[in-house]
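S.K.: what would the 3D arrangement of this be:
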Amino acid sequence: MPQTPPLHKNPFRRTRNDHAQETAEDYVEAVYQILCEQDTCRAKDLALVFAVSHVTVHRIVARLQREGLLETAPYQPITLTAKGKRLAKKARQRHDIVYRFLLSIGVTPEVAANDAEGIEHHVSQQTLDRFEQAIE
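M.R.: Sure, this is the predicted structure:
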């Protein structure tokens, strides 16, 4: 029988905290990517990326503005603050490491891209470091 890992005090706390950050990371990463590909990012661009309504995008963008990650005004493009740009680059780097690791163990590019999108938000720095070592 395979050995199961020991349970730690409140083992689900980290997962709950990760989920709280996941939307913020996804949105700043998407804004960063859109701005790299075109001059501006608008709510409609994010609605297309996430397949959600404009109302959902506006609600999340407003929250991320309050958190100091995004800047926008009515009928104006969405931009990243310095804090948002740092978070976007960190999320992109985590995604790339997980994606490359999955490719290195034989996962197909399409599956690796999909899996990396979920794993990147929940992998510890120690595990991420080991993924990176394994790739090199």
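S.K.: switch to C-alpha atoms for all contacts and neighbour counts from now on
M.R.: Will do.
S.K.: against residue 34, how distant is residue 48?
M.R.: From residue 48 across to residue 34, the span is 11 Å (CA to CA, to the nearest Å).
S.K.: who has more neighbours, the two?
M.R.: Regarding residue 48 and residue 34, a neighbour count based on other CA atoms under 10 Å identifies residue 34 as having more, with 17 against 12.
S.K.: next, the structure of the following sequence, for comparison with the previous one:
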Amino acid sequence: MAAVRIQQKVQKVQQEQHVQRAPRKKQKRSVRWTVGEKLVFVSFLAFALYSSVTIISNQFTIYHVNKEVQQLQANIQEQEKQNRDLYVQVQELSTYERILAKAKELGLTLNENNVKVVQD
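M.R.: From the prediction side, this is the model:
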């Protein structure tokens, strides 16, 4: 009887070894992040978000400033053109012949003894 019990124990051990030798299914390992890793990751995300918003904000501001500069340059060019046109008009209206004609039209006469030459 003792031999039967020993033989049964040996068979159980062999069966257990046979069961243990069966290929194990790979279990998915769940990734465990430590508090420090989470803090670093969240800090990185916050920095990336802040940097993105800052860059976009600065680009938006630069765009508007450039637009204003271009508008001011266009206004300056328009004003310079008007100034040149007015200068030409002043030169045309201040000719000696025109002033003399306008004076005669208003009934003034030219007294050559009373004329003084003024130079700029």
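S.K.: can you pull the TM-score for these?
M.R.: Scored against TM-score structural alignment, normalised by the length of the second structure, the superposed chains reach a TM-score of 0.25; 34 aligned residues with a CA RMSD of 1.9 Å.
S.K.: could you pull out the strands in the first structure for me?
M.R.: 70-71, 79-80 (DSSP state E).
S.K.: repeat that for the second structure.
M.R.: Using DSSP E, strands in the second structure do not occur.
S.K.: in it, spot the helix with the most residues.
M.R.: The longest helix of the second structure (DSSP state H) is helix 35-93.
S.K.: who does that helix touch, helix- and strand-wise?
M.R.: With contacts taken as 3 or more CA pairs under 8 Å, 6 or more residues apart in numbering; DSSP states H and E, helix 35-93 of the second structure sits against no other helix or strand.
S.K.: closest one to residue 63 of the first structure among the strands of the first structure?
M.R.: Among the strands of the first structure, the nearest to residue 63 of the first structure by CA to CA is strand 70-71 (9.0 Å).
S.K.: helices or strands up against the closest one?
M.R.: helix 54-66, strand 79-80.
S.K.: kindly reformat those as JSON lines containing mean neighbour count and distance to residue 14 of the first structure.
M.R.: As requested, these are arranged in JSON lines below (neighbours: other CA atoms under 10 Å; distance: least, CA to CA, whole Å):
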{"stretch": "helix 54-66", "mean neighbour count": "16", "distance to residue 14 of the first structure": "21"}
{"stretch": "strand 79-80", "mean neighbour count": "22", "distance to residue 14 of the first structure": "26"}
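S.K.: format those as a markdown table; extra columns: distance to residue 135 of the first structure.
M.R.: Formatted as a markdown table, these follow (distance: least, CA to CA, whole Å):
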| stretch | distance to residue 135 of the first structure |
| --- | --- |
| helix 54-66 | 34 |
| strand 79-80 | 31 |
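S.K.: so which of the ones you listed comes closest to residue 130 of the first structure?
M.R.: So among those, strand 79-80 is nearest, using CA to CA, at 30.4 Å.
S.K.: now for the closest one, which elements pack on it?
M.R.: helix 13-37, strand 70-71.
S.K.: switch the cut-off to 10 Å
M.R.: Secondary-structure packing of strand 79-80 of the first structure (3 or more CA pairs under 10 Å, 6 or more residues apart in numbering; DSSP states H and E): helix 13-37, helix 54-66, strand 70-71, helix 82-104.
S.K.: could the ones you listed go into TSV alongside distance to residue 126 of the first structure?
M.R.: Below are these laid out as TSV (distance: least, CA to CA, whole Å):
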stretch	distance to residue 126 of the first structure
helix 13-37	14
helix 54-66	28
strand 70-71	29
helix 82-104	12
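S.K.: that's all I had, so thanks and see you.
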